[in-house]
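**Student:** Quick one, structure for this:
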Amino acid sequence: MTDNPGWTSPGSSEPADGAPPQAATAAATPGPSAPSAPEATAPQAPAAQPTAPQDGPQAPAAAPQDVPPPSQWGAPGQPAYGAYGGPGYGPGPGPGWGGRPPYGGHPGWGAPPSPKPGVIPLRPLGVGELLDGSFTTVRKYWRTTLALSLGFAAFTQTVETVLRWWAQQDGGAVADLVAALVPTVLQGVLGILLGGLLTIVVSKGVLGEQITVREAWQSARSQLGRLTGLTFLTFLIIVGVFAVAAVPPVLLAISNGTGPGVLLLAMLMALIAGGVAGYLGILFSLAPPALMLERQGVLTSLSRSRRLVRGSWWRIFGVHLLTSFILGVVSTVAVLPFLLVATVFGNSGAFDQLTGDKGADLNLLGLVVIGIGSTLVATVTIPVNAAVTVLLYIDRRIRREALDIELARAAGVSVAPPTGWAGPAAPGPASPGPTVPGQSTPPGA
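**Tutor:** Reported below is the predicted structural model:
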């Protein structure tokens, strides 16, 4: 396997959604190409058979009544009556069972199963398959994914616990500010590193390849600087949106003073800014995997994400929203026992943590117990969330650029491109399509 098989961004302009990629499809299936179907012509009359000798037995004058005439069995070169894909088999005028279209040169058979060398089948994914692939990645490659996320979560949670205990003992405003800002910045910086490494792990999992933490680091380290710049630039864009939205209320307050009108305008501009920021967040959400897997620059990755998200913004937004809801429920349920234990040890405000309120004073034992629970929860939820983003990126490239063909070739399997509905099958033998190792093949292939 090469360093980046199938991940490189196409050099030509990207096809619109639904347009079949010509070059990728042509290179999709290794092996001999299918013979072109002969032109449909009227069946010729069968050649005259040699007559029997005069002294031999004579042929019967007429065929028996229970034997269909030759026209029903099909002339030479035509499919026989009742054969797979032959006319007249099943209801409807179309070929195949029940008039279903032929697929891959096998009239009457449905689409062949998609190859699945790794955590997802190599075809456009449904929402359930995206979520299942994310959890499967964590379960199948737990040594790498959980090692990365556990190290990140344990370190950041330890720093946060120590700073919270120090702030409670100090009681000053500066200590509270440090205890709030330092863990946030630390999680942001280390989260960039973790996201880049997990992107490599998930991409290898799609191909069914194991990867160690060291190998993931060696593959990702050359792009981590650019990934940091991308994250910082995206953050500045979001902050810039709110800064621009704050200008009208500030100017109105300077000219006319504060009042109900200024408050109403500020609320309206905040809602508009929140909508714009959310739209841009989804629009640029595929930039990190594009940067890591295509070895792109910062601006190119942002543009790449914009083009991949175009036409599917609401779907990607819905997947992220559903993922956040599921992980939120899982996190709440998982951390409840730790909050209960902290309450038993004299921390009446432990359950305030569920609302994000970390201002309640907790004793050292309570902080440690809650820290352990938060670490374990983050160890599972962080890689799942990262895997969803990477699989969304792969799904969009499969839909727009037939990336599944390149991935199948990189994984050492074959995939037959769909032929779609092309009308009645042309006469002549069908060419068997390539088969997928380890999967069943329809009869006659």
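**Student:** From here on, just use CA atoms for contacts and neighbour counts.
**Tutor:** OK.
**Student:** Helices along the stretch 201-350 of the chain, start to end?
**Tutor:** Using DSSP state H, counting those that start in this stretch, the helices assigned to the stretch 201-350 of the chain run over residues 213-256, 260-283, 287-294, 298-309, 313-344.
**Student:** closest one to residue 396 among these?
**Tutor:** Between residue 396 and the helices of the stretch 201-350 of the chain, the tightest spacing by Cα to Cα is seen for helix 298-309, at 6.1 Å.
**Student:** Can you name the residues in contact with the closest one?
**Tutor:** 226-227, 229-230, 282-288, 290-291, 316, 393, 396-397, 400 (Cα atoms under 8 Å, 6 or more residues apart in numbering).
**Student:** Give me the angle between it and helix 287-294.
**Tutor:** 110 degrees (axes from the mean of the first three to the mean of the last three Cα atoms, to 10 degrees).
**Student:** one more to put side by side:
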Amino acid sequence: MVSTTLERPDKFRIGRVFNDSFAVISRNIGLYLGLALLFSGLPAIVLRLWTESTLSGTALGDPTAVADPSMMFWNSSVGIAAGLISFILSLLLQSALVRATIEDLNGKRPSFGDCIQIAIRYLLPTLGIGLLVVLGAGLASLALLVPGIILWLGWSVAIPVLIQERLGVLGSMSRSRVLTKGSRWALFGLFLILMIITMVIQSVMAAIILLLDGIVADVAAAMLSTVVSMVLSVATAVSYVELRQVKEGASVEELAEIFS
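**Tutor:** Sure, this is the predicted structure:
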């Protein structure tokens, strides 16, 4: 397969990122759905069923125990554990899709095993970046919303930087701020459009899920989460490639050389 070398774009363009993202997904729909199901869909179903059975089991066993401090602590612990597991799995998914996206843009055929290997190899540093981004942007948002958004946008491609350039946690976050400088409004527009589309789809799905019951509703909710996670992760990876081409004129081939 002939590798892809793109001309240097004049600026970050939302339309180009959209086109490239969905083109990459369409070329690798089986692989991407498989990765999304592995790291998002199936775990979401399992976690949803586990938390529901745990919490409902506690309530059914002794309705008065719900107000007991020890039971409240247990229920909170279950919710925190489920949230942490989901957070880690979302980072694994993003790392795997970054690898797959760069391979595809380089004209290669990304493999399931290779993407999983990369995701697992960089789990700890991606977790470090994820926690720092959540804490940093979250604390800034508590003071004022706009600084929090700006910080989040500045760090939005830190995980692709980590996977591609291997700069470590702080180095990747710093590098992300350099790459996104001058393009953050465009990035904000990209993610805003994606969030609006997601909210519309979620509203429609919520109405449908209300008509469903039990495991069927859980599966439908998990499938929606899978698709949303996949699109956001791919769009982030494509945005990183776009930013490098805008800032440095780096070809896709040069981005992929790091894995040779």
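**Student:** returning to that earlier point: buried subset of the contacts of helix 298-309 of structure 1?
**Tutor:** 226-227, 230, 282-288, 290-291, 316, 393, 396-397, 400 (16 or more other Cα atoms under 10 Å).
**Student:** and residue 117 of structure 1, helix, strand or coil?
**Tutor:** Judged by DSSP: H, G, I helix; E, B strand; the rest coil, the three-state class of residue 117 of structure 1 is coil.
**Student:** That one and residue 209 of structure 1: what is the separation?
**Tutor:** Using Cα to Cα, to the nearest Å, residue 117 of structure 1 is found at 9 Å from residue 209 of structure 1.
**Student:** more neighbours, those two?
**Tutor:** Neighbour count, other Cα atoms under 10 Å: between residue 117 of structure 1 and residue 209, residue 117 has more, with 20 against 15.
**Student:** ok, the more buried one touching residue 208?
**Tutor:** Yes - in this structure, residue 117 of structure 1 is within contact of residue 208 by Cα atoms under 8 Å, at 5.2 Å.
**Student:** Quick check: neighbours shared by these two?
**Tutor:** residue 411.
**Student:** which residues sit in contact with residue 235 of structure 2?
**Tutor:** 17-18, 21.
**Student:** redo that, cut-off 6 Å
**Tutor:** By Cα atoms under 6 Å, 6 or more residues apart in numbering, residue 235 of structure 2 lies in contact with residue 21.
**Student:** One more: residue 252 of structure 2?
**Tutor:** 5, 106.
**Student:** Residue 213 of structure 1 maps to what in structure 2?
**Tutor:** The alignment partner of residue 213 of structure 1 in structure 2, by TM-score structural alignment, is residue 112.
**Student:** What is the neighbour count of its match?
**Tutor:** 16.
**Student:** corresponding residues in structure 1 for stretch 84-92 of structure 2?
**Tutor:** The aligned range for stretch 84-92 of structure 2 is 185-193, by TM-score structural alignment.
**Student:** Give the buried residues for stretch 152-159 of structure 1.
**Tutor:** Quick answer for stretch 152-159 of structure 1 (16+ other Cα under 10 Å): 152-154, 156-158.
**Student:** Let's see which of these end up in helices.
**Tutor:** Using DSSP state H, the subset of these located in helices is 152-154, 156-158.
**Student:** For the residues you listed, name the two members farthest from one another.
**Tutor:** Among these, 152 and 158 lie farthest apart (Cα to Cα), at 10.1 Å.
**Student:** now residue 405 of structure 1: how far from residue 117 of structure 1?
**Tutor:** Taking Cα to Cα, one finds residue 405 of structure 1 at 12 Å from residue 117 of structure 1.
**Student:** Also residue 389 of structure 1?
**Tutor:** 20 Å.
**Student:** Same question for residue 290 of structure 1.
**Tutor:** In terms of Cα to Cα, residue 290 of structure 1 sits 22 Å off from residue 117 of structure 1.
**Student:** can you check residue 220 of structure 1 too?
**Tutor:** 23 Å.
**Student:** Could you do residue 218 of structure 1 as well?
**Tutor:** Distance from residue 218 of structure 1 to residue 117 of structure 1, by Cα to Cα: 24 Å.
**Student:** likewise residue 373 of structure 1?
**Tutor:** 35 Å.
**Student:** do residue 314 of structure 1 as well
**Tutor:** Counting by Cα to Cα - residue 314 of structure 1 and residue 117 of structure 1 are separated by 29 Å.
**Student:** and what of residue 318 of structure 1?
**Tutor:** 27 Å.
**Student:** same deal with residue 386 of structure 1?
**Tutor:** Counting by Cα to Cα - residue 386 of structure 1 and residue 117 of structure 1 are separated by 20 Å.
**Student:** same deal with residue 242 of structure 1?
**Tutor:** Here residue 242 of structure 1 is placed at a distance of 45 Å from residue 117 of structure 1 (Cα to Cα).
**Student:** what's the answer for residue 306 of structure 1, then?
**Tutor:** Distance from residue 306 of structure 1 to residue 117 of structure 1, by Cα to Cα: 29 Å.
**Student:** And for residue 381 of structure 1?
**Tutor:** Distance from residue 381 of structure 1 to residue 117 of structure 1, by Cα to Cα: 24 Å.
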